[in-house]
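[1] sequence and predicted model, in that order:
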Amino acid sequence: MTGPTPTPPPGPGRYTATLRLDGVRDKAGFLDRCAQDLGLPAWFGQNWDALADCLRDLSWWGRPEEGFVLRVHGWEAFRTAAPEAAATAAEVFAEATGHWADRGTPLTVRYE
């Protein structure tokens, strides 16, 4: 399943991206889906550190004044199928959330 490539908003507001984890059962699948659904830049290296780097940058999503929202669909099924990968992904998301909070531009991750 290939999701649409995110496009930064034309002006102020909140940018929302959706990560669809339907059928994802391991780390490799998770990182592939992140690249597809989140429109990660070409320099994304398909590993946890590279994902963390992408989420700390977000210039490729634009600079909305009200911050960013990342909706993660299918989280519970992924967490059940790949608990270690899900724990690491949650840590990466939490670190990115803290990074943006420190800069006054919130990144909210919604697990759905």
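    Structure received.
[2] please count neighbours and contacts with C-alpha atoms only from this point.
    Fine.
[3] and the strands in the protein, which stretches?
    For the chain, the strands defined by DSSP state E cover 14-20, 67-73, 107-111.
[4] of all those strands, which one is nearest residue 96?
    Across the strands of the chain, residue 96 has its closest neighbour in strand 107-111 (7.4 Å, Cα to Cα).
[5] and here's the other structure:
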Amino acid sequence: MRTDAPVVLDLTGVTDKAGLMDRCSVALALPDWFGRNWDALADCLTDLPEPVTLVVTGWQEYARTRPREWATAQDVFATAVDERPTRLAVLLSLGAYSEDPTNPLPRASDD
């Protein structure tokens, strides 16, 4: 699996399942038939046309405000990885994300 060109799924500002599904649709260029529900996401993740390394950023606030939805999302991602381990890897970024590698976002606490 290639890790040199990951797909970034930035969840910054996502407050609900609809927002998560919209971000997944855009980041992964999901097909028009994507129904924006958990089963449709699972189907799309296991049918990706080429190997994908998905880096999920900005997920912490969504996980705090919608813990049940976040748990379901993690289950969907994990199941897809288990079913297609050579086609999908999902990584959770633990730090802040910046599009500009020369200007990283400040950390919450540097003391």
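    Received it, and whenever you're ready, just let me know what you need. Computed from a predicted structure; not experimentally measured.
[6] could the strands of the first structure be laid out in JSON lines, adding distance to residue 99 of the first structure and mean neighbour count?
    JSON lines is the format used below for the strands of the first structure (distance: least, Cα to Cα, whole Å; neighbours: other Cα atoms under 10 Å):
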{"stretch": "strand 14-20", "distance to residue 99 of the first structure": "17", "mean neighbour count": "20"}
{"stretch": "strand 67-73", "distance to residue 99 of the first structure": "12", "mean neighbour count": "18"}
{"stretch": "strand 107-111", "distance to residue 99 of the first structure": "9", "mean neighbour count": "17"}
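[7] just tell me which of these ends up closest to residue 58 of the first structure.
    strand 67-73 (9.1 Å).
[8] the closest one vs strand 107-111, what angle?
    20 degrees (axes from the mean of the first three to the mean of the last three Cα atoms, to 10 degrees).
[9] other SSEs contacting strand 67-73 of the first structure?
    strand 14-20, strand 107-111 (3 or more Cα pairs under 8 Å, 6 or more residues apart in numbering; DSSP states H and E).
[10] possible to save these as CSV with distance to residue 32 of the first structure?
    Formatted as CSV, these follow (distance: least, Cα to Cα, whole Å):
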stretch, distance to residue 32 of the first structure
strand 14-20, 11
strand 107-111, 18
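[11] so for residue 28 of the first structure, which of the ones you listed sits nearest?
    Each of these has some distance to residue 28 of the first structure by Cα to Cα; the shortest is strand 14-20, at 14.3 Å.
[12] returning to what we had before: nearest to residue 89 of the first structure, out of the helices and strands packed on strand 67-73 of the first structure?
    Residue 89 of the first structure sits nearest to strand 107-111 of all these, at 11.4 Å, using Cα to Cα.
[13] so where in the second structure does the closest one end up aligned?
    With TM-score structural alignment applied, strand 107-111 of the first structure matches the range 88-92 in the second structure.
[14] just the residues contacting that stretch, thanks.
    For stretch 88-92 of the second structure, the external contacting residues (Cα atoms under 8 Å, 6 or more residues apart in numbering) are 1, 45, 51-57, 77-78, 80-81.
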